[in-house]
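*Asks:* Predicted structure and sequence below. I'll ask about it afterward.
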Amino acid sequence: MDVSEYLRFYAELGVSHLKLPETNGKVRAFTPNPAEVNSSAALPVPPIADSGSLEAIRDEMGDCRRCKLAAGRTHLVFGSGNPKAELMFVGEAPGQDEDLQGLPFVGRAGQLLTKIIEAIELKRNDVYIANVLKCRPPNNRPPEPDEIAACRGFVERQIKQIHPLVIVALGKFAAQMLLDTETPISRMRGKFFDYHGIPLIPTYHPSYLLRNPAAKREVWEDMKAVRGRLKELGSCYYR
């Protein structure tokens, strides 16, 4: 493993120092398991309805009142980025900053996501970013079943319309919803799953990284796997 790659990645994310675990004088080399990073798996995923254009999907949502979250929102947060993106990120739900601006991932977690994207030699406007929920849950609480039911079809249609080469599911909720599983994110991250013919890789949510900086190393491994898969698929990003 090239240590300089780790250092460049951490520098991109604004990390100036790392707290190392106690080793009792013994140092164990970190060697990623290629089978874990590059393996493919299949989970049952429900079919998706006809997508329509992104504009048509947004128009259909309108001033959405399909669940109780509408009562407390400032803006509906649909998604943003390149409508022909070859890489798509799907997160959980808008936070306070996103609710105020009507755009996904614009707060501290969003700034970190931008740095993660740049670390694999892309720009934010190269990709498409959306959340499963389009309205902010009160106090950023976990989404509830009726809210998921109200929004799920829309993000699935966004994915179908964009049809990226690779999807990155950010965090437990997005990964579990898209893959229709209850498998913990720690067991899914770093592996590719089949989502209607599209490789989908779960990784930790940027907000989790803000609370647990040590997990950035695992995210870097995941993002290198994303970059590698995009190259394998002939992505125009790396030509």
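*Replies:* Here it is on my side, so go on. Numbering: from 1, shown residues only.

*Asks:* contacts, neighbours, all on C-alpha from now
*Replies:* Will do.

*Asks:* wait, what's in contact with the most centrally placed residue in the chain?
*Replies:* Centrality entry for the chain: nearest residue to the mean C-alpha point is Leu170, 3.0 Å, by Cα atoms, centre = their mean. Leu170 sits next to 89-92, 202-206 when contact means Cα atoms under 8 Å, 6 or more residues apart in numbering.

*Asks:* most surrounded residue in the residues you listed?
*Replies:* The most crowded member of those, judged by other Cα atoms under 10 Å, is Pro202 (29 neighbours).

*Asks:* Show the contacting residues for Asp127.
*Replies:* Quick fix: residue 127 is Val, not Asp. Contacts of Val127 by Cα under 8 Å, 6+ apart are 81-82, 85-89.

*Asks:* Okay, one more to line up with it:
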Amino acid sequence: MWENLEVEVDICERCKLGKKYGNIRIVGQGNQEAEIFFLLDEINRKEAEKRLLLEDENGKLLKKFFEYSNLNIDRCYFTTLTKCYKTDNIIEEKDIEMCRNFLDTQIALVNPKYIISVGEKPTKALIKDQKVDMKKMFGEEYSYFGTPVIPIYDIDYFLNKTTDKEKWKIANIFAKI
């Protein structure tokens, strides 16, 4: 099934991102039988260059935070809302909707115990029945077709602008799961 998904993503032309010849695509990475599924916003330039997620400075800091929280990265799977790199890093709602089937397939294949939605856009994509207010939703538990979803701030905000209390809360969330 994973091979089929990768081929589908590789040949996808549902939106302008997929139709762009030579566009870099990343389906996801990590343990395909993970307990914890991280849904990130988009692929950034550094990740596109290396064709791996979490390869920029924020990703490296997040990995260190995992170590600090005793969250084994081998228990995790990482993906983004869209599978193609967009040079201006502004992913539109229509691009997200065009990739929705890929995301739902990934969640079904991984069948995680938890989904961590990293930032406002991933949280909105999974929790549609209410207004997204990250300050209120941060660290709370919601459901996506029966799978617990825990929203956290996007990586840049989390690593550079949150308080120690908020970082401690995320460390506790990671330690519990």
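*Replies:* Here it is on my side, so go on. Owing to the predicted nature of the structure, the values given are computational and were not obtained by experimental measurement.

*Asks:* still on that earlier bit, which of the contacts of Leu170 of structure 1 are retained in structure 2?
*Replies:* Retained in structure 2 (both residues aligned by TM-score structural alignment, their matches' Cα atoms under 8 Å) from the contacts of Leu170 of structure 1: 89-92, 202-206.

*Asks:* measure the residue located most distally from the centre of structure 2 to Ile73 of structure 2 for me?
*Replies:* Farthest-out residue of structure 2 from its mean C-alpha position, per Cα atoms, centre = their mean: Tyr21, at 24.4 Å. Here Tyr21 of structure 2 is placed at a distance of 33 Å from Ile73 of structure 2 (Cα to Cα, to the nearest Å).

*Asks:* tell me which of the kept ones among the contacts of Leu170 of structure 1 is nearest to Asn38 of structure 1?
*Replies:* Pro202 (12.2 Å; Cα to Cα).

*Asks:* got the residue ranges for the helices in structure 1?
*Replies:* With DSSP state H as the criterion, structure 1 has helices at 3-12, 34-38, 54-61, 96-101, 108-119, 145-162, 172-179, 185-188, 206-211, 216-232.

*Asks:* Mind checking these for the one nearest to Lys134 of structure 1?
*Replies:* Judging the helices of structure 1 by Cα to Cα, what sits closest to Lys134 of structure 1 is helix 145-162, at 6.9 Å.

*Asks:* what comes up buried for the closest one?
*Replies:* By neighbour count on 16 or more other Cα atoms under 10 Å, the buried set for helix 145-162 of structure 1 is 147, 150-152, 154-162.

*Asks:* What range does it cover in structure 2?
*Replies:* Counting by TM-score structural alignment, helix 145-162 of structure 1 pairs with residues 93-110 of structure 2.

*Asks:* Stretch 109-125 of structure 1 now?
*Replies:* Taken onto structure 2 by TM-score structural alignment, stretch 109-125 of structure 1 occupies residues 58-74 there.

*Asks:* got the contact list for that stretch?
*Replies:* 30-31, 34, 53-54, 155-156, 159, 171-172, 174-175.

*Asks:* Now flag whichever of these is closest to Cys15 of structure 2.
*Replies:* Distances from Cys15 of structure 2 to the contacts of stretch 58-74 of structure 2, taken by Cα to Cα, are shortest for Leu53, at 21.6 Å.

*Asks:* Can you report how many residues neighbour Gly102 of structure 1?
*Replies:* 21.

*Asks:* which ones are touching it?
*Replies:* 74-78.

*Asks:* Those residues into JSON lines, with extra columns for neighbour count and distance to Thr181 of structure 1?
*Replies:* Formatted as JSON lines, these follow (neighbours: other Cα atoms under 10 Å; distance: Cα to Cα, whole Å):
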{"residue": "Thr74", "neighbour count": "15", "distance to Thr181 of structure 1": "31"}
{"residue": "His75", "neighbour count": "18", "distance to Thr181 of structure 1": "30"}
{"residue": "Leu76", "neighbour count": "25", "distance to Thr181 of structure 1": "27"}
{"residue": "Val77", "neighbour count": "24", "distance to Thr181 of structure 1": "25"}
{"residue": "Phe78", "neighbour count": "23", "distance to Thr181 of structure 1": "24"}
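
*Asks:* conserved subset of the residues you listed in structure 2?
*Replies:* With both residues aligned by TM-score structural alignment, their matches' Cα under 8 Å, the contacts of the contacts of Gly102 of structure 1 that structure 2 also has are 75-77.

*Asks:* Mind checking which of those are in strands?
*Replies:* Nothing among these maps onto strands, per DSSP state E.
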